[in-house]
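Participant: With the input below, show me the fold.
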Amino acid sequence: AGKERGAAAAGDGSDGEKRDVYMAQDAKGNAVEREKAQEPKGWREIYDLVLELRKERDAPVDWAGSESLGTNRETGEVDAYHTLIALMLSSQTKDQVVAEAVQNLQNSPGGLTPQSVLAMSDEELKGHIAKVGFQNNKTRFLKQAAQIILDQHEGTVPRTAKELTALPGIGPKMAYIILKVAYNVVDGIGVDTHMHRIFNVLGWVTSKSPEQTRVQLESWLPREEWDVVNVLFVGFGQMTQQPVHRARLMRRSIDSSQPEAALRLV
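Facilitator: All right, here's what the predicted structure looks like:
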């Protein structure tokens, strides 16, 4: 495994002092050893307050995000490939638009499989995802990813961040969300622009990119929170930025256990 910030393999510094380290992954999914950071003051109170404000789970991500789109509502089973496609379509696109595109693909004659994606013409595939951002690039990425999955992974979505980030159009954020949703594997935190913005405003990180935010957040956030923090704060960010949801969030803040603190957050 690689080492970062001077952490030695056994957790000892060069001066013999014990270092508090943890295992993580870099942007390409390689194992690295990192040194833990001190928790930001008061983070738990804010975190718990956001949990309270989000207890209804009624933000767009909750009903139109990748986790719901890849899950069969009748059986509860998760389709890893549908989850992958939802995430590949999600960049620069609202969840509601992604949901429509995924449903178009699921309802196409061949359904939504790597084989059916390859069988479609570029124009047909583009027609199904016409409303998403960067549909030309995403059409190409969907085709390339389907071919790689069939050729190199026996038709199954990869189960490691390293293999997932090798697919076109897949970065660390998407890889960690796919692993969590499809395989219940939590190797890292999926950080999007909502989370990047919110955590910098809160002072929990001082970063210039979502990937830097992920690294800093993982250095102190308890690991048991890694699998829930994405949907929790993505939804919170959506509700603060979209007027129809913001009004509901304001009312919820007033009725919360800490109205003043909640209103400052929103």
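Participant: going forward, measure contacts and count neighbours with C-alpha atoms only.
Facilitator: Will do.
Participant: could you list every residue that touches residue 70?
Facilitator: For residue 70, the contact set (C-alpha atoms under 8 Å, 6 or more residues apart in numbering) comprises 78, 79, 80, 81, 82, 83, 86.
Participant: Please identify the one among the residues you listed that lies nearest to residue 95.
Facilitator: Lowest distance from residue 95 to those (C-alpha to C-alpha) belongs to residue 86, with 9.0 Å.
Participant: Surely that closest one and residue 64 touch.
Facilitator: No: with contact defined as C-alpha atoms under 8 Å, residue 86 does not count as touching residue 64 (9.5 Å).
Participant: Which neighbours do the two have in common?
Facilitator: Joint contacts of residue 86 and residue 64 (C-alpha under 8 Å, 6+ apart) are 98, 99.
Participant: So which of the two has more stuff around it?
Facilitator: residue 86 (26 against 19; other C-alpha atoms under 10 Å).
Participant: Point me to the helix or strand that includes the more buried one.
Facilitator: Assigned by DSSP states H and E, residue 86 belongs to helix 80-90.
Participant: this one as well, want them side by side:
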Amino acid sequence: MPRESKKAKCERALTVCERMNERYPQAECALHFTDPFTLVIAVLLSAQTTDKAVNSVTPTLFEKWPTPAAMAAASPVEVGDVIHRLGFFRTKAQHVVETAQKIMAEFGGEVPRTMEELTSLPGVGRKTANIVLNNAFGIVEGIAVDTHVYRIATRLKLTNASSPAAAEKDILAVIPREMWGPVNHQWVLFGREICDAKKPLCAECPLNDICPSAFKAHGNPVQKKKARRLS
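Facilitator: Next up, the predicted model:
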């Protein structure tokens, strides 16, 4: 198979985004939050844990400590008792308290609005910062590449990066900036419904005609359907 040109890859990526917009026109963040602070904490807690699990503990968490000032005065042990059902809860509890303390000490009690400042918070990486900037402030500086986005981008051959963090640069290079905003939420839904990690539904996939992995693993599903109709 000949090497795909940059132009062709960009055109294919654009088609992916257009089809995702048609399928998920109202995709939203699955985490429950009420303001920038609760969003920062919810996303911080979501690492290597499902959104459903996070949403099950945050009502109690935010009832006890609803603001940066309140959370900054909590102890990691207290927070850990509330979020103990989550993976790595002790580390996350420490980060939650330290993040609130830093917001109080260095940002006047307000969640910062820049990538550099957000990623200075304990436990907050670029993925978390992208989600907070996008959903809390309407600022789009990149795409939050989680496991779903990384898996889909890899299968679509939009990146060969060895990690989600490294893949973002490749994805941003082929998707128009004006389409970055909804990518994470749309691709997360798509990953859950169709492009599953273990059992992707390639025959039902609306991208199977432009996905190299679907051709490789299952043949061309579109051509197979045509062949069945002609037989």
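Participant: Can you pull the TM-score for these?
Facilitator: For this chain pair, the superposition-based TM-score is 0.78 by TM-score structural alignment, normalised by the length of structure 2; 207 aligned residues with a C-alpha RMSD of 3.0 Å.
Participant: Give the other helices and strands that the helix holding residue 86 of structure 1 contacts.
Facilitator: With contacts defined as 3 or more C-alpha pairs under 8 Å, 6 or more residues apart in numbering; DSSP states H and E, helix 80-90 of structure 1 has these neighbours: helix 66-69, helix 95-106, helix 135-152, helix 172-183.
Participant: one more time with 7 Å, if that's ok
Facilitator: Under the contact definition 3 or more C-alpha pairs under 7 Å, 6 or more residues apart in numbering; DSSP states H and E, helix 80-90 of structure 1 sits against helix 66-69, helix 95-106, helix 172-183.
Participant: Run the chain-centre distance for the shortest one.
Facilitator: The chain centroid and the centroid of helix 66-69 of structure 1 are separated by 11 Å, computed with C-alpha atoms, centre = their mean, to the nearest Å.
Participant: what sits up against it?
Facilitator: Helix 66-69 of structure 1 has contacts (C-alpha atoms under 7 Å, 6 or more residues apart in numbering) with 62, 83, 86, 87, 99, 181.
Participant: The fifth one and residue 62 touch, don't they?
Facilitator: Just to be clear, that refers to residue 99 of structure 1. No: using C-alpha atoms under 7 Å, residue 99 of structure 1 makes no contact with residue 62, being 11.5 Å away.
Participant: For the contacts of residue 70 of structure 1, please prepare CSV with the additional fields distance to residue 68 of structure 1.
Facilitator: Formatted as CSV, the contacts of residue 70 of structure 1 follow (distance: C-alpha to C-alpha, whole Å):
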residue, distance to residue 68 of structure 1
78, 9
79, 10
80, 12
81, 13
82, 10
83, 8
86, 10
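Participant: Show me just the buried residues among those residues.
Facilitator: Among these, the ones that count as buried by 16 or more other C-alpha atoms under 10 Å are 78, 79, 80, 81, 82, 83, 86.
Participant: The helices and strands packed on helix 80-90 of structure 1: which one's closest to residue 266 of structure 1?
Facilitator: Residue 266 of structure 1 sits nearest to helix 95-106 of all the helices and strands packed on helix 80-90 of structure 1, at 20.9 Å, using C-alpha to C-alpha.
Participant: which residues touch the equivalent of residue 125 of structure 2 over in structure 1?
Facilitator: Counting by TM-score structural alignment, residue 125 of structure 2 lines up with residue 171 in structure 1. For residue 171 of structure 1, the residues meeting the contact criterion (C-alpha under 7 Å, 6+ apart) are residue 165.
Participant: For residue 163 of structure 1, see how far away residue 171 of structure 1 is.
Facilitator: 11 Å (C-alpha to C-alpha, to the nearest Å).
Participant: the helices in structure 2, which residues?
Facilitator: 6-23, 36-45, 51-64, 68-72, 76-82, 89-107, 115-118, 126-137, 147-155, 164-174, 183-193, 212-218, 221-230 (DSSP state H).
Participant: could those be laid out in a markdown table, adding distance to residue 203 of structure 2?
Facilitator: Listed next are those as a markdown table, based on distance: least, C-alpha to C-alpha, whole Å:
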| stretch | distance to residue 203 of structure 2 |
| --- | --- |
| helix 6-23 | 16 |
| helix 36-45 | 33 |
| helix 51-64 | 28 |
| helix 68-72 | 48 |
| helix 76-82 | 43 |
| helix 89-107 | 39 |
| helix 115-118 | 39 |
| helix 126-137 | 31 |
| helix 147-155 | 15 |
| helix 164-174 | 25 |
| helix 183-193 | 13 |
| helix 212-218 | 8 |
| helix 221-230 | 5 |
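Participant: Quick one: closest of those to residue 206 of structure 2.
Facilitator: Nearest of the helices of structure 2 (C-alpha to C-alpha): helix 6-23, 7.5 Å.
Participant: Give me the helices and strands touching the closest one, please.
Facilitator: Using 3+ C-alpha pairs under 7 Å, 6+ apart, helix 6-23 of structure 2 sits against helix 164-174.
Participant: how close does the helix it packs on sit to structure 1?
Facilitator: Superposing on structure 1 and averaging over aligned pairs (mean C-alpha distance after the TM-score superposition for structure 1), helix 164-174 of structure 2 comes out at 1.2 Å.
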